[in-house]
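>>> The following block contains a protein sequence and its predicted model.
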Amino acid sequence: MSKSVERNRASEALAVCDPVWDRLRSETEEMALSEASLASFLHVTVLHHKTFEASLAYQLAQKVGNSEVRGMQLRELFDEALKADPSIGEAARADIVAYYERDPACHSYAQPLLFFKGYASLQLYRVAHWLWNHGRQPMALYLQSRVSELFSVDIHPAAVIGKGVFIDHANGIVIGETAVVEDDVSMLHGVTLGGTGKEIGDRHPKIRRGVLISVGAKVLGNIEVGEYSRIGAGSVVLQSIPPHCTAVGVPAKLVGCAGCDKPSHEMNQMIGEPDDTAL
């Protein structure tokens, strides 16, 4: 069986059984009934479409299209990427669930898709990443530039980001070219996953599964933050962090364990008294 046939069958299966899309549509229908002024917007963005992927492609194109590159052109491009790689849509669904479960200000599956720039930025990165990996670097960099311009989120399209990722507020997020962010990571505004300015090649952090990175934290260099660890607000991390630990300060120091099994889900940023263990 060819890969294209397998992808088409996977897409058809999702269309038949797609609980995230079903719930999102239902919530949007209720929203349209309760807020007549938004009814037209909600219909053209969500209710007019038969699949989650079609709705997502339309919404993203509307956000980043301009007089130079029209929204219709971008919509065709996004449709192409989403059809070619079903994992983009799967990750986008997992991200919606992450927003709903972790953000106390998110009260429906529809809200991230319709209103949250962190979610939009992340999905635009996913399309740009697909373009980058298929030899279309100029278009990938164009999307990166548009997202940075519109949303103050700068994610290099070559970075590798898993699914179920939650970026809250999203102002001032920077994720460098060789960074890796695994599944189920949560980060707040002002986070930088950057280089030290002295390295070349593989020079950005590797954030393992389930990590929580709090407001304004900077993780710099080709270092690793171990799975299910926490980085405190305003911290500057210059050396690797072991799994299941909490690090805070400038420069960051270990202050004990992560406090729970899944810090990126609990979103608990309260830090205990630090010890004297330097990284």
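All right, it came through fine.

>>> C-alpha from now on. contacts and neighbour counts both.
Will do.

>>> can you pull out the helices in the stretch 101-250 of the chain?
For the stretch 101-250 of the chain, applying DSSP state H, counting those that start in this stretch gives helices covering 110-115, 117-133, 137-151.

>>> Against that first model, consider the following:
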Amino acid sequence: MEAIDLDEHWNEIRRRAHAIVAREPALLTLLNQTVLDRQSFAECLTYRLTRKLVNHAASIDVLHETFMEAFMHEPKILQQVACDMNAVYERDPACPDVLTPLLYFKGFQAIVCYRVGHHLWNSGRHEFALYLQSLISETFAVDIHPAAQIGCGILLDHATGFVAGETSVVEDNVSILHEVTLGGTGKDRGDRHPKVRSGVLLGAGAKILGNVEIGEGAKVGAGSVVLKPVPPHTSVAGVPAQIIGKTKDVSPALGMCHDLDD
């Protein structure tokens, strides 16, 4: 992952917020509370997301402290988040700037919250990580186990219904549409979930089941059910999924072209 200048990233977010307020005064309160009254990128993320997650079972103060502590003790999370913001901006034609995902896109918001939960899991706070997972699921309709390993540069587009099991691995620069499942099969424990390599594009509704590898730069068609490994730079589709051909793009995730006629 190429390092991002977080100071410049934060300044760009603030510039965008000022521009939005100038165009649309009705959003003044939202932008002040989320961005313009915040002192840092970490505080901005914390303020926006904890207020979405809070319910009667956890105080806002507990969630706020948890998020800020995670960002402080594991600074690479902010790098990953900035990388995700750039990925959404670069790959989603509905995204006009890097601020929009933070304000409105629940896929991005869910990934940020997962990253805090993953930090908790790795710190041995499994119970609280699982509790945060349940809040994320209830709030965003996205269910990612906190032990799952997800890289940066992730576009989780629309996001509704996305599921990633405990031993799932998603490498850097992957694009995932809504209703994708990275699930297990049967009731065996241990390493039982998919491994998605870098540059992969997973179409809407794709179900990838079991400890199978989706090779680097592969493409999985919408609605497919994948039960066997997918070779690198290969397009698959169908139920069960079959090889359609080779991908034209080295990294389909970046191009976002869902055409399987390669």
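Happy to help now that I have it. Since we're looking at a predicted model, the values are computed, not measured.

>>> sorry, back to before: quick one: the helices of the stretch 101-250 of structure 1 as CSV, columns for distance to residue 201 of structure 1 and mean neighbour count too.
Listed next are the helices of the stretch 101-250 of structure 1 as CSV, based on distance: least, Cα to Cα, whole Å; neighbours: other Cα atoms under 10 Å:
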stretch, distance to residue 201 of structure 1, mean neighbour count
helix 110-115, 34, 19
helix 117-133, 17, 23
helix 137-151, 18, 18
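
>>> which one of those lies closest to residue 167 of structure 1?
With Cα to Cα as the measure, helix 117-133 is the member of those nearest residue 167 of structure 1 (5.5 Å).

>>> Quick one: work out the angle between the closest one and helix 137-151.
Relative orientation of helix 117-133 of structure 1 versus helix 137-151 (axes from the mean of the first three to the mean of the last three Cα atoms, to 10 degrees): 170 degrees.

>>> Quick one: residues in contact with helix 117-133 of structure 1.
The contact list for helix 117-133 of structure 1 (Cα atoms under 8 Å, 6 or more residues apart in numbering) reads 60, 78, 81-82, 88, 92, 95-96, 112-113, 137, 139-141, 143-144, 147, 151, 153, 155-160, 166-170.

>>> Structure 2: matching residues for that one?
Helix 117-133 of structure 1 corresponds to residues 106-122 of structure 2 when matched by TM-score structural alignment.

>>> Just give me the mean distance for the matching stretch relative to structure 1.
In the superposition with structure 1, the average deviation recorded for stretch 106-122 of structure 2 is 0.4 Å (mean Cα distance after the TM-score superposition for structure 1).

>>> tell me the contacts of the aligned residue in structure 1 for residue 214 of structure 2?
Aligned counterpart of residue 214 of structure 2 in structure 1: residue 225 (TM-score structural alignment). Contacts for residue 225 of structure 1 (Cα under 8 Å, 6+ apart) come out as 205-208, 211, 240-243.

>>> if you set the cut-off to 7 Å instead, what comes out?
206-208, 240-242 (Cα atoms under 7 Å, 6 or more residues apart in numbering).

>>> what do you get for residue 262 of structure 2?
Residue 262 of structure 2 neighbours (Cα under 7 Å, 6+ apart): 245-248.

>>> Could you measure from it over to residue 78 of structure 2?
37 Å (Cα to Cα, to the nearest Å).

>>> Could you report the distance from the residue sitting nearest the centre point of structure 1 to residue 241 of structure 1?
With distances taken as Cα atoms, centre = their mean, residue 122 lies nearest the centre of structure 1, 3.6 Å away. Separation of residue 122 of structure 1 from residue 241 of structure 1 (Cα to Cα): 25 Å.

>>> How about residue 78 of structure 1?
Taking Cα to Cα, one finds residue 78 of structure 1 at 37 Å from residue 241 of structure 1.

>>> Repeat that for residue 93 of structure 1.
30 Å.

>>> Residue 208 of structure 2 against residue 229, yeah?
No. Assessed by Cα atoms under 7 Å, residue 208 of structure 2 is found out of contact with residue 229, at 9.5 Å.
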